[in-house]
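Engineer: Quick one: sequence plus predicted model below, questions after.
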Amino acid sequence: MSLFPTYNRFPLTIVSGSGTKVQDNQGKEYLDFVSGIAVCNLGHRPPEVQAALQKQLDEVWHVSNLYQIPQQEKAAELLTEATNLDHVFFCNSGAEANEAAIKLARKHTQKEKIVTFKQSFHGRTFATMSATGQEKIHEGYGSLLPTFDYLPFNDVEAVNGLEGDDVAAIMVEVIQGEGGVVPGTEAFLQSVEQKCKELGALLIIDEVQTGIGRTGAPFAHQLFGLDPDIVTSAKGLGSGFPVGAMLGKASLVDSFQAGAHGSTFGGNPLASAAVCATVETIFNPSFLEEVQAKGQFFMQKLEQSVLPLPMVREIRGKGLMIGMQIDGQAIDLVHRLREQGLLTVVAGPHVLRLLPPLTASYGEIEKAVVLIEQVLQEQERLQNV
């Protein structure tokens, strides 16, 4: 093979998809509860996004950020109107959005230290890898950037004990996604915001996975009444078209003037068309209310049918971002579910992660719960033979 083997790929080749369903090259159909890892929030090939991209394909694809891009300005307005933030920088991925946030925080505050949390995940560039509080992400790369400190997640006492005049920002996920689908508590998240105020540091919230309706709000921090200085977004932002964004308050704009940062492809006309069509649909209040209702339904069904099983230790999450902690290796469960026609993904060795499209029907959610219950019961039966 000509590719670097940087991924442990499943023995599956997906050749087509529509809505919540995908088909492989053998003609088998699957219910997709991975959504490209929280990317296809409107399902595969959502008509409104496909139409917007086709229209843009017929006009112009790329002009560079040397010129005015009306679609980009519209996309930025849609994002700022849905938040307490004022300006947007567009890039190509979540890691790039977090890179921009780190650079902006250091440049604006003229301080260097960024505090993040153990088991966090912020990306795989050198800075965002250094910001990530997981040793497995760091292995083999030598000395990391020395300006990141890690505190225990959901530890109010640790946050309250943070001191120093060298902290530029605290960077936090509302729900740790790759770290096991672990929601932050209200007390913890509010303590982080308060500590930023005390230290004169910026509050950066990484919403790469939790944003764009995944939890039933435009961004998950809004469920806790938080007021961040910077929010980063990607994944679901373009319905599968590669795009990321960093949103920031007006007070930061003087620190990100011409030449301070840039991106060749960031927010080009195609990306901006995908963003506009995606968020215009998802940020509709009735759509978000339905996501909340589906999330509650999904959790209720799992708690009724799956949580009582001996292998299951905990089910947690918000909206349609759910983690199920089990005894044993979660990857084994992923393989067995795939054989039964349900695609899932892990979040660490012992957590099954469920990320259905926000458009999944109640019937499809119920079908997924039945399959999970059946596979777990069969796995337990085999272990007891």
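Structural biologist: Arrived safely, thanks for sending.
Engineer: CA atoms for contacts and neighbours, from now on please.
Structural biologist: Will do.
Engineer: so who does residue 288 touch?
Structural biologist: Residues near residue 288 by CA atoms under 8 Å, 6 or more residues apart in numbering: 213, 216, 217, 218, 282.
Engineer: End to end on stretch 172-183, go ahead and measure it.
Structural biologist: By CA to CA, to the nearest Å, the extent of stretch 172-183 from end to end equals 11 Å.
Engineer: ok, and what's touching it?
Structural biologist: Here stretch 172-183 has contacts from 116-117, 119-121, 184, 189, 204-207, 209-210, 220-221, 316-318, 321-323, 347-348, 351, 353, using CA under 8 Å, 6+ apart.
Engineer: What's the local residue count around residue 264?
Structural biologist: 13 (other CA atoms under 10 Å).
Engineer: so who does it touch?
Structural biologist: 64, 65.
Engineer: Is it correct that it falls within a helix?
Structural biologist: No: Residue 264 is assigned coil when assessed by DSSP: H, G, I helix; E, B strand; the rest coil, not a helix.
Engineer: quick one on the thing from earlier: just the contacts of residue 288 now: which is nearest residue 44?
Structural biologist: When these are compared for distance to residue 44 (CA to CA), residue 282 comes out closest, at 14.5 Å.
Engineer: Just to check, that closest one is in contact with residue 212?
Structural biologist: Yes: using CA atoms under 8 Å, residue 282 makes contact with residue 212 at a distance of 6.9 Å.
Engineer: quick one, helices of the stretch 201-350 of the chain?
Structural biologist: In the stretch 201-350 of the chain, the helices defined using DSSP state H, counting those that start in this stretch lie at 269-282, 285-305, 330-339.
Engineer: Just the buried residues of the longest one, please?
Structural biologist: By neighbour count, with 16 or more other CA atoms under 10 Å as the criterion, the buried positions of helix 285-305 are 287-289, 291-295, 297-299, 301-303.
Engineer: hold the first one in mind and look at this next one:
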Amino acid sequence: MSTRLFPTYKRWDLTFESASGDTITTADGREFIDLMSGIGTVNMGHNHPEIVDAVEKQLHRGWHGSNFFQYKQQEEVATQLTTMTGLQRVFFANSGTEANEAAIKLARKATGREEIVSFTQSFHGRTYGSMAATGQTKIHEGYAPLPGGFTYAPYNDYAQTEKYITSDTAAVIVETIQGEGGVIPGAQAFLEKVEALAKAHGALLIIDEIQTGMGRTGERFSYQKFGLDPDMVTVAKGLGNGFPVAAMMGREDLQPYFGPGSHGTTLGGNPLAMAAVHATLHVLNTPGLLSEVEAKSKQAFQHLRNQCEASDIVTEVRGNGLMIGIACEEPVAPILTKMQEKGAVALPAGEKVIRLLPPLTISEERLAQGLDIVMEAIKETAKTKS
């Protein structure tokens, strides 16, 4: 296919046409069970009527006025987010990388320190600051020199991490589950010790909830499941159910460091985005939704682990909530292709992990059907190679 686009993505031979609920339809009329949710973004399902209605109504009222105006919708959404998190201040942006940039800037300004500690195999974005905070050399390649002041401690290794967090540390940024790094859950004790160590040294704790937030793990935010007390939280992806929007939330005492002119964005927090977030949060807070996520998670892990016991190539099924990684002994690209042939789409997380991020609203029956396709693709791929 001829294209004028930069080849920055390894695109599939599928052309998106439309989507509804947990189903994606391509231009040639094929339907796929969506086990990826737009990379953990369309958490409430595609084309959710309440969210579509909210955005459509705002569309006719006005798209953009700029942040020189006061937006009633921003205040309403900020109140919702602060109520959900216990943090008191919110900055709206357009993407997860922007939210993390804001958090990094605020941490350095508030503490007067330079060093940001993150973790190996982490992923925090692709702009220069968030890329420098990302602990993956493949993300850095070709972009030297990166901004200084970033170090990477081994994930889930507290004894080593203790050497990295010092009185020179401005902030520690951590994912409770590393998504792009391979769906690697943080150990409870490790995360608790990282928090305690940061606080002991006067460093700020930033939790990156870009992929784990908005109900993905069965709590509104994954750090709540671990009982952590962050100074800042970043969220994007599922925040607007696919509409480009993000937020950086922080404690009240950080407010003086982000005054007029200290940071900004032209489009962040625009009325369309706020309409999408307001409606998405309303759906997220539907009674029973999060308990249903937990029930479907239990179903999914039990199903996959039972099936994978007999697999020659699956080494581990891991994750939390509806954020599932199937670690394999070999590259998973052929398995993902086989899944597409059978009518389901999913993602890799690195070269050897299948990443499943179905919509939180997927039915148990539809989820089971999708998981059966995953296992069929794994078995058939293994047979082909044997």
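Structural biologist: All right, it came through fine. Keep in mind it's a predicted model, so treat the numbers as computed, not measured.
Engineer: Need the residues touching each of residue 282 and residue 212 of the first structure.
Structural biologist: By CA under 8 Å, 6+ apart, the residues touching both residue 282 of the first structure and residue 212 are residue 218.
Engineer: quick revisit: which stretch among the helices of the stretch 201-350 of the first structure approaches residue 357 of the first structure most closely?
Structural biologist: Residue 357 of the first structure lies closest, by CA to CA, to one member of these: helix 285-305, at 9.7 Å.
Engineer: that older thread, of residue 282 and residue 212 of the first structure, which one has the most company?
Structural biologist: residue 212 (29 against 24).
Engineer: what residue of the second structure matches up with that one?
Structural biologist: In the second structure, the residue matched to residue 212 of the first structure (TM-score structural alignment) is residue 214.
Engineer: Now for residue 309 of the first structure: which residues touch it?
Structural biologist: Residue 309 of the first structure is in contact with 376, 377, counting by CA under 8 Å, 6+ apart.
Engineer: That one matches what in the second structure?
Structural biologist: Using TM-score structural alignment, residue 309 of the first structure pairs with residue 311 in the second structure.
Engineer: before we move on, what about residue 66 of the first structure?
Structural biologist: Match for residue 66 of the first structure (TM-score structural alignment): residue 68.
Engineer: Report the buried residues of stretch 365-379 of the second structure.
Structural biologist: 367, 368, 370, 371, 372, 373, 374, 375, 376, 377, 378, 379.
Engineer: ok so the first one is a helix residue?
Structural biologist: Yes: remark: residue 367 of the second structure belongs to a helix, assigned using three-state DSSP.
Engineer: Check the alignment and tell me where it lands in the first structure.
Structural biologist: Aligned counterpart of residue 367 of the second structure in the first structure: residue 365 (TM-score structural alignment).
Engineer: how close does its match get to residue 302 of the first structure?
Structural biologist: Applying CA to CA, the value for residue 365 of the first structure to residue 302 of the first structure is 10 Å.
Engineer: Could you do residue 57 of the first structure as well?
Structural biologist: According to CA to CA, residue 57 of the first structure stands 42 Å off from residue 302 of the first structure.
Engineer: just residue 262 of the first structure next, same as before
Structural biologist: Separation of residue 262 of the first structure from residue 302 of the first structure (CA to CA): 45 Å.
Engineer: what do you get for residue 150 of the first structure?
Structural biologist: Here residue 150 of the first structure is placed at a distance of 33 Å from residue 302 of the first structure (CA to CA).
Engineer: Also residue 121 of the first structure?
Structural biologist: 26 Å.
Engineer: Same check on residue 52 of the first structure?
Structural biologist: 36 Å.
Engineer: now residue 267 of the first structure
Structural biologist: 39 Å.
Engineer: next one: residue 125 of the first structure
Structural biologist: From residue 125 of the first structure over to residue 302 of the first structure the distance is 36 Å, taken as CA to CA.
Engineer: ok, back up a step: of the buried residues of helix 285-305 of the first structure, which is the nearest to residue 252 of the first structure?
Structural biologist: Using CA to CA, residue 288 comes nearest to residue 252 of the first structure of those, at 29.6 Å.
Engineer: Trace residue 22 of the first structure over to the second structure, please.
Structural biologist: Checking TM-score structural alignment: residue 22 of the first structure goes with residue 24.
Engineer: What sits closest to its match if chain neighbours are left out?
Structural biologist: residue 32 (5.2 Å; CA to CA, 6 or more residues apart in numbering).
Engineer: Okay, and the one you found sits in which element?
Structural biologist: strand 31-34 (DSSP states H and E).
Engineer: mean deviation of that strand from the first structure?
Structural biologist: In the superposition with the first structure, the average deviation recorded for strand 31-34 of the second structure is 0.5 Å (mean CA distance after the TM-score superposition for the first structure).
Engineer: Please consider this matter closed, and thank you.
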